[in-house]
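Asks: what follows is a predicted structure for the sequence shown.
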Amino acid sequence: MPVSSPCGSWPSPITAALVAGAGGGPQWLDVAGGEPWWAEARPAEGGRLALVRAGEEMLPAPWNARNRVHEYGGRPWLVAGRSLYFTHWDDQRVRVRDLDTGSVTALTPEPATPQGVRFGDLRPGPGGEVWAVRETSTGPRRTDIRRDLVAFAEGEIRSLSASHHFLTAPQLSPDGAHAAWLGWNHPSMPWDETELCVAQVRADGSFTPQRVLAGGAGVSVCQLEWESPGSLLALADPDGWWNLHRIGLDGASKALAPAEAELGGPLWKIGSRWFAPLGGGRYAVLDSGRLAVLDEHEGTIRPLAPELTEWAAGIAVHDGAVFGIASGPGRESAVLRVDATTGAITELAAEAAPVSHAYLRAPEERVFTGEHGERIPAYVYPPANPEYTVPEGELPPYLVHVHGGPTGRNFPVPDLDFAYFTSRGIGVVAVNYGGSVGYGRAYRERLREQWGVVDVGDCVTVAKALVAEGIADPRRLAIRGGSAGGFTSAAAMTTSSVFGAGTIKFPILDLAGWTGEGGETHDFESRYLDGLIGPLPETLARYEERSPLLHADQLTGPVLLLQGLDDQICPPEQADRFVESLGGKGIPHAYLTFDGEQHGFRKAETMITALEAELSFYGQVFGFDTPGVPRLDLRR
């Protein structure tokens, strides 16, 4: 019989160490030689990315298969024959491991400056070559970057093309006659518009000048694959939804199953894959993150294994089955094989369930209504602990979780990070505010020039709705998020009186500084705010109006800031200035920094410290005990 006990103080088997231990997991899956391979993050090894083949480690320490292309990284490995090519984090060089002898050889030279030349999105080229995107630092600023497409083999590197400022690696046509890739330029982000380029491959391996077959002018292409020597398959959104198209070398395009369905996603990491051909006019696709089969003859998109509600953008097909990394209610993230005909699921690799599923309940999928009738999807995770219950007359605290991006989204899956709080009697609601992906271009563009307004407003609307329904305590509402979610959290704490506390992780706080001219972000996102806020200098007043750093004195409650000191995307300078501005103002706050952490936390010790600090923070602000957790020192 559950015991009635104050919210926030429930004992829980979900410790911060347990969450950190499960904080890695598989990524970058593909099938090579008929077997699934994937990268696997190891928080206990400082966040090292190992490579695994069917459960067997194929890239032991000290090798770390990550790269810095676009700072978010691109496809970091490729198997060709008996060779494993990979990018190594420490120096960003490409190496090859002989799968027979285990020997590792560097293919690219040591850069003149540390990590000054990096490679990503490794693809097979002709004659044993490997094709990739090369990113070269050309000066002292984070935006001093040049990119081109390259081929390398036996130590020689050849430049193939530099069609755009941003590029994906070229893919070779089945007959070896053409190469195709995606490119885009500032100020567009890849979900705004990209161009699908094709060039002939000359006898000496060089490219002819490229032609644009699709995309551009407000159309985003997020993935391409060759179908035949004369046609490609591509995910593009000319009608406002990422649908699958067949595109000929003459530029003729046809949607294979037109629908208001989002079969693609935001190209944060080059090499992501949302579809794979099954043969016979059938394709495995991800429909807003859920696996489906598109049949071009019937013009249908039918769910496959619908109990899995989130698939990573990295599916592969082999022998009539779909391989990928997925999770769902009652199932943590795992490497899976799904029969494309029957939907039968085979688990190939998964972490053992760390706790009973009584602590990991599936969220309630909700749609809230905004002030002007807009629909706001969200996932509600109420307190869940089989041994405790909320006392009569008490309402639980609630955390509004803001995803990053902001061109990103939350998924309806069990979340161990959330369960750390819900198992202690603290509810969580994850909001897919305007600007989130999965709902078509029109929903994404609700945020155009409205960042800091629409996202904050949607989070406030959801929080108020939970209060009005008698679900959440109006005096104990907090908002939390990292990166773009850190900005929204800080903006909400300086413009709204709804939240009594805010956790702000590796945030954007000074909008004008977080631009190419401001110098406080990297090249990939240095013009992102042209669309999210407005062009400069015409809309400078809007940048100033919405920058939390310039309005820190208007904070409506205490804040906790968490920051990696090696972050190149949201560097610590902004958090430093924000905290400095709070000195002596009487606003309770804490600021924890972590050496060796980049954007997002990868080390187990960092994850543990950050989670425990966050719980102690809420306990002190909202007045409940947090037994077993070090007390966070709040300054004023």
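Replies: Now that the structure is in, tell me what you want to look at.
Asks: okay, CA-based contacts and neighbour counts for the rest of this
Replies: Will do.
Asks: what about the helices in this protein?
Replies: 16-21, 416-422, 441-444, 454-468, 484-495, 528-532, 540-546, 572-582, 604-622 (DSSP state H).
Asks: just those: most buried one?
Replies: Among these, helix 484-495 has the highest mean neighbour count (mean count of other C-alpha atoms under 10 Å), at a mean of 28.
Asks: so what touches that one?
Replies: 401-406, 452, 455-456, 479-481, 499-509, 546-548, 551-557 (C-alpha atoms under 8 Å, 6 or more residues apart in numbering).
Asks: now render the helices of the chain as CSV, adding distance to residue 179.
Replies: Shown next, in CSV, are those (distance: least, C-alpha to C-alpha, whole Å):
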stretch, distance to residue 179
helix 16-21, 42
helix 416-422, 42
helix 441-444, 29
helix 454-468, 40
helix 484-495, 35
helix 528-532, 29
helix 540-546, 41
helix 572-582, 40
helix 604-622, 42
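Asks: to residue 310, which of those lies closest?
Replies: helix 416-422 (14.8 Å; C-alpha to C-alpha).
Asks: just the residues contacting that closest one, thanks.
Replies: Residues contacting helix 416-422 (C-alpha under 8 Å, 6+ apart): 8, 12, 14-16, 19, 359-360, 381-385, 427-428, 615.
Asks: next step: these restricted to strands.
Replies: Among those, the ones falling in strands (DSSP state E) are 381, 427, 428.
Asks: would you mind checking these for buried ones?
Replies: 381, 427, 428 (16 or more other C-alpha atoms under 10 Å).
Asks: among the contacts of helix 484-495, which ones are buried?
Replies: 401-406, 452, 455-456, 479-481, 499-509, 546-548, 551-552, 555-557.
Asks: just these: which are in strands?
Replies: 401, 402, 479, 480, 481, 501, 502, 503, 504, 505.
Asks: and here's the other structure:
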Amino acid sequence: MGDAVRTSEYGSWPSPIDAALAAAHDGRPDHVGFVGDEAWWTEPRPAEGGRRTLVRRRADGREESVLPAPWDVRSRVLEYGGQPWAGTVIGGRPLVVFVHHADQRLYRWEEGGEPRPLTPASPVGGGLRWVDPQVHADRGEVWCVLEEFTGDGPSDVRRVPAAVPLDGSAAHRRDAVRELTDDRHRFVTGARLSPDGRRAAWLAWDHPRMPWDGTELLVADVAADGTLGAPAVVAGGPEESVAQADWAPDGRLLHTSDRSGWWNLHRDGAPLCPREEEFGGPLWQIGLRWFAPLAGGLVAVLHGRGSTALGILDAETGEIVDAAGPWTEFAPTLAVAGERVLAVGASPRSAYEVIELDTRTGRSRVIGAAHDDAVDPAYYPEPQIRTFTGPAGRDVHAHIYPPHHPRCTAPGDRPPPYVVWAHGGPTSRAPLVLDLAVAYFTSRGIGVAEVDYGGSTGYGRAYRERLREQWGVVDVEDCAAVALALADEGTADRGRLAVRGGSAGGWTAAASLTTTDVYACGTILYPVLDLTGWGAGETHDFESRYLESLVGPLAEVPARYAERSPAAHTDRLTAPFLLLQGLDDVICPPVQCERFLAGLAGRDVPHAYLTFEGEGHGFRRAETTVRALEAELALYARVFGLTPPGVAELELTT
């Protein structure tokens, strides 16, 4: 017999999912690849200072961390990084190259030895950075993207596809690095070499475009000496986003393009499987992969509307067969070897795992980072996929996570408190996966609503472009529409609604608190708060012109930058809030928070400001996540009158 169901108020339910447990499961495996027949990938280590290690799965199934602390396999190109490693087999032994986060140098590792640097350090600005390596052992080179700072400013930077000698001769000589092209484009991806070695393909784009606005697919001939000829544009343009390009084994060029309004897969310019689904996504990192060509005309693809599936596309018939399994979401990383496909998938009942699909048998199995239920799955939230009606009758997609506890129920008819989560990006979306940070709240009796507001990806280009010049308007309206709809239908308590978000979601949360009266409080993490500063050199190069599409050209609508900024409207702020900020954040720097708080001086608005040394944009350390989650719960407890057991009171200042 199970325990009897107890009756207690929402927000006071005892839960086995504490902040330490949620922090221990933060992050996901990523950047999968094959080294010979072995599967390799990166994994987070929140308890080890938030570093990422490289994991190897041997033929007998054993997993081992190849690089001990303090090695941290992570690139900082574009600040968001991307594919940080690649490997091959030479003489029956693995050879791996990787980027070490601390100095951003490219290193070579071989079994039984220590990592040796392949690239030099640079004292100029952000130095030399590398991402998206491709090992060409026959050429004695690693092809990758070089990001080179030429001064101390965030925009004093150039990027080119480059070749690094494998023999270490460039470890202390910048002039030994061979640039494959000139630097006519501001942004590039790594060059992919055709199977016959005679052509190379890569993507490029320039300010003020972001890669989901418009990119160009470039192809160049490769000369006998390894130099590239003049590139030709074969796809893409200012209003066409090509998200990925790669060569099939037969030498034909594949790419994803949204020219139809959806990121679909094309071969030699013709669509292979035209659908109102996404076969690509926003290129926030260099080296993301939504497709991987196999032999015989098959292509592994990630596709879907909203959530994603892993499928095998027959390029000749256009038919897709999806992998069987419980996974409802796949990260944009794929690798293939023979008939084997590696992917990273998750579901509302399982965190991200490394999955292998055998295309001969159709069998899928977990081979790494296997999900292990740290608590009884009965405490996991049960999401509802819903579409709400926003202003002007527009659809607003959301995942609703009602309070859920196997042995607790609430008394009376009063609905539960709800927190609206605004995702970052804002050109991104909320994945449909088990997130113990969500369960931390739902298992205590607090509902969570993740809103894919207008501007989110996964629903076509038109949905994505609803946010064009409307950031701080459409996102705020759509989140409010979901919150109020939940209250109107009796799902949520109208007087106990909160909003929270990080990065661009932090902007939406702050804008919601300064322009609406929907929420009783809010949690704002590493946010954008002042457009006039953020758009004038306070952020990094990649997003320095992002506001031209999100808000409008500064030269044409300068007043709009101040008009939209939460920092300019602190006089409208009355709701209590929690502000969380990493002190090493170069994307949304602490000065944004400081300026926002200065505007509150002399006003009686209860708030807490917590800062974290050693944390950048997005928290990686377990102790930071614990402090942030406990403080957030304490805020809701105080404002909503909740009594969660074991939660210390949050001191709010005015």
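Replies: Okay, I see it. Predicted model, so just to flag it, every value in this text is computed and none were measured.
Asks: how alike are these chains, TM-score-wise?
Replies: Superposed pair, TM-score by TM-score structural alignment, normalised by the length of structure 1: 0.96. Supporting alignment: 628 aligned residues with a C-alpha RMSD of 1.5 Å.
Asks: JSON lines for the ones in strands among the buried ones among the contacts of helix 484-495 of structure 1, including distance to residue 539 of structure 1?
Replies: Formatted as JSON lines, these follow (distance: C-alpha to C-alpha, whole Å):
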{"residue": "401", "distance to residue 539 of structure 1": "29"}
{"residue": "402", "distance to residue 539 of structure 1": "25"}
{"residue": "479", "distance to residue 539 of structure 1": "28"}
{"residue": "480", "distance to residue 539 of structure 1": "28"}
{"residue": "481", "distance to residue 539 of structure 1": "26"}
{"residue": "501", "distance to residue 539 of structure 1": "30"}
{"residue": "502", "distance to residue 539 of structure 1": "28"}
{"residue": "503", "distance to residue 539 of structure 1": "28"}
{"residue": "504", "distance to residue 539 of structure 1": "26"}
{"residue": "505", "distance to residue 539 of structure 1": "27"}
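Asks: any idea how far residue 528 of structure 2 is from the aligned partner of residue 525 of structure 1 in structure 2?
Replies: Using TM-score structural alignment, the partner of residue 525 of structure 1 in structure 2 is residue 543. Distance, residue 543 of structure 2 to residue 528 of structure 2, using C-alpha to C-alpha, to the nearest Å: 12 Å.
Asks: do the same with residue 378 of structure 2
Replies: 37 Å.
Asks: cool, and residue 586 of structure 2?
Replies: 11 Å.
Asks: the match of residue 525 of structure 1: what's it in contact with?
Replies: Here residue 543 of structure 2 is in contact with residue 210 (C-alpha under 8 Å, 6+ apart).
Asks: with adjacent residues omitted, what lies nearest to the residue positioned nearest the centre of structure 2?
Replies: Nearest residue to the geometric centre of structure 2 (C-alpha atoms, centre = their mean): residue 284, 7.0 Å. Computed as C-alpha to C-alpha, 6 or more residues apart in numbering, the closest residue to residue 284 of structure 2 that is not its neighbour in sequence is residue 80, at 6.8 Å.
Asks: just residue 418 of structure 2 next, same as before
Replies: The nearest residue in space to residue 418 of structure 2 (C-alpha to C-alpha, 6+ apart) is residue 447, at 4.4 Å.
Asks: so what corresponds to the one you found in structure 1?
Replies: Residue 447 of structure 2 maps onto residue 427 in structure 1, by TM-score structural alignment.
Asks: who's in contact with that match?
Replies: 380, 381, 382, 383, 396, 397, 398, 399, 421, 472.
Asks: how far away is the alignment partner in structure 2 of residue 560 of structure 1 from residue 498 of structure 2?
Replies: Mapped onto structure 2 by TM-score structural alignment, residue 560 of structure 1 lines up with residue 578. Going from residue 578 of structure 2 to residue 498 of structure 2 by C-alpha to C-alpha gives 11 Å.
Asks: which neighbours do those two have in common?
Replies: In contact with both residue 578 of structure 2 and residue 498: 522, 523, using C-alpha under 8 Å, 6+ apart.
Asks: the two: which has the busier surroundings?
Replies: residue 498 (29 against 23; other C-alpha atoms under 10 Å).
Asks: verify the stated contact: the more buried one with residue 420.
Replies: Yes. Contact criterion C-alpha atoms under 8 Å: residue 498 of structure 2 and residue 420 qualify, at 6.1 Å.
Asks: what residue of structure 2 takes the place of residue 178 of structure 1?
Replies: So residue 178 of structure 1 corresponds to residue 199, using TM-score structural alignment.
Asks: repeat for residue 6 of structure 1
Replies: Counting by TM-score structural alignment, the partner of residue 6 of structure 1 is residue 9.
Asks: for its match, what are its contacts?
Replies: 409, 410, 411, 445, 642.
Asks: need those in a markdown table with neighbour count and distance to residue 96 of structure 2, can you?
Replies: Putting these into a markdown table (neighbours: other C-alpha atoms under 10 Å; distance: C-alpha to C-alpha, whole Å) gives the following:
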| residue | neighbour count | distance to residue 96 of structure 2 |
| --- | --- | --- |
| 409 | 17 | 53 |
| 410 | 18 | 55 |
| 411 | 12 | 59 |
| 445 | 29 | 47 |
| 642 | 21 | 52 |
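Asks: tell me which of those residues are still there in structure 1?
Replies: Compared against structure 1 with both residues aligned by TM-score structural alignment, their matches' C-alpha atoms under 8 Å, the contacts of residue 9 of structure 2 retain 410, 411, 445, 642.
Asks: so what's the last one closest to, chain neighbours aside?
Replies: In other words, residue 642 of structure 2. Closest to residue 642 of structure 2 by C-alpha to C-alpha, 6+ apart is residue 11, at 5.4 Å.
Asks: burial count for that neighbour?
Replies: 26.
Asks: what's the answer for residue 280 of structure 1, then?
Replies: Residue 280 of structure 1: 9 neighbours (other C-alpha under 10 Å).
Asks: separation between it and residue 257 of structure 1?
Replies: Applying C-alpha to C-alpha to residue 280 of structure 1 and residue 257 of structure 1 gives a distance of 14 Å.
Asks: and residue 369 of structure 1, by the same measure?
Replies: Taking C-alpha to C-alpha, one finds residue 369 of structure 1 at 31 Å from residue 257 of structure 1.
Asks: brilliant, that's me finished.
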